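Trainee: how would this look folded up:
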Amino acid sequence: MHWLFLFFALACFAVVFKTTSLGVAALCLLLALVFALAWVMGLVNARVASRTRDEVQMVDPAELRRLREQAQARKPPPSAP
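Mentor: Modelled structure (predicted):
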């Protein structure tokens, strides 16, 4: 979806180069800026979303406590000198 914003920004730039009206050129430049910013934000959003962890893999506090207790039970007792 965010690639459409890039296409729209490029289309606005093409209109700027082809038009002879100053008002249309200014409007299209403004639209091109908005579409370019929307494209960048969509690109960043897609990248962040692809790197997030799955919530199913997160450990809840009760499971973390159980794992700590298991790890402490496996440790050998400290030897007295």
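Trainee: Please make it C-alpha for all contacts and neighbour counts, starting now.
Mentor: Will do.
Trainee: Show me what the top helix by length along the chain is packed up against.
Mentor: In the chain, assigned by DSSP state H, the helix with the most residues is helix 22-51. Helix 22-51 makes packing contacts with helix 2-18 when contacts are defined by 3 or more Cα pairs under 8 Å, 6 or more residues apart in numbering; DSSP states H and E.
Trainee: residues in contact with the helix it packs on?
Mentor: Helix 2-18 has contacts (Cα atoms under 8 Å, 6 or more residues apart in numbering) with 24-26, 28-29, 31-36, 38-40, 42-43.
Trainee: here's the other one to compare against:
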Amino acid sequence: MKANHLLIMAINKLTEKIQLHILKMLSKQFMYPEEIIENCISDLGDEIKTNNPKLTIKNQLKELSDNKMIAYYHGYKITPKGKSKV
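Mentor: Alright, predicted model coming up:
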């Protein structure tokens, strides 16, 4: 049970780190999804220890979009709500 709790905490920490990294990148410029994924993998690659890092990052993009932190219109940009988190 304790191992599961530690795993969940590690996953939550990783997702927060990926989301914050995405928000910081988008606070500087508009980006296409593939650019975001490539930059996250190159910057955080060693820390993303999942079977499919691209899918992990895509899931975080979706979560940020669902939470209205970023918006998609031919690419991603940060919203005022997202800027408040950076």
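Trainee: And the TM-score between these chains?
Mentor: Superposed pair, TM-score by TM-score structural alignment, normalised by the length of the first structure: 0.31. Supporting alignment: 27 aligned residues with a Cα RMSD of 1.7 Å.
Trainee: ok so, going back, compare the contacts of helix 2-18 of the first structure and tell me which is most surrounded.
Mentor: Comparing the contacts of helix 2-18 of the first structure by number of neighbours (other Cα atoms under 10 Å), Ala32 comes first, having 24 neighbours.
Trainee: contacting residues around that one?
Mentor: By Cα under 8 Å, 6+ apart, the contact set of Ala32 of the first structure is 8-10, 12-13.
Trainee: Of the residues you listed, keep whichever come out buried.
Mentor: 8-9, 12-13 (16 or more other Cα atoms under 10 Å).
Trainee: Just put those in TSV and tack on distance to His2 of the first structure.
Mentor: Putting these into TSV (distance: Cα to Cα, whole Å) gives the following:
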residue	distance to His2 of the first structure
Phe8	10
Ala9	11
Cys12	16
Phe13	17
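Trainee: Walking through the second structure, point out its strands one by one.
Mentor: Ranges of strands in the second structure, per DSSP state E, are 70-72, 76-78.
Trainee: With respect to Glu34 of the second structure, which of the ones you listed lies nearest?
Mentor: strand 76-78 (10.4 Å; Cα to Cα).
Trainee: same for the closest one, what does it pack against?
Mentor: Packed next to strand 76-78 of the second structure, using 3+ Cα pairs under 8 Å, 6+ apart, are helix 2-28, strand 70-72.
Trainee: how about the longest one: buried residues?
Mentor: Neighbour-count burial for helix 2-28 of the second structure, counted by 16+ other Cα under 10 Å, picks out 14-15, 18-27.
Trainee: now for that helix, which elements pack on it?
Mentor: Judged by 3+ Cα pairs under 8 Å, 6+ apart, helix 2-28 of the second structure is in contact with helix 33-44, helix 53-66, strand 76-78, helix 80-83.
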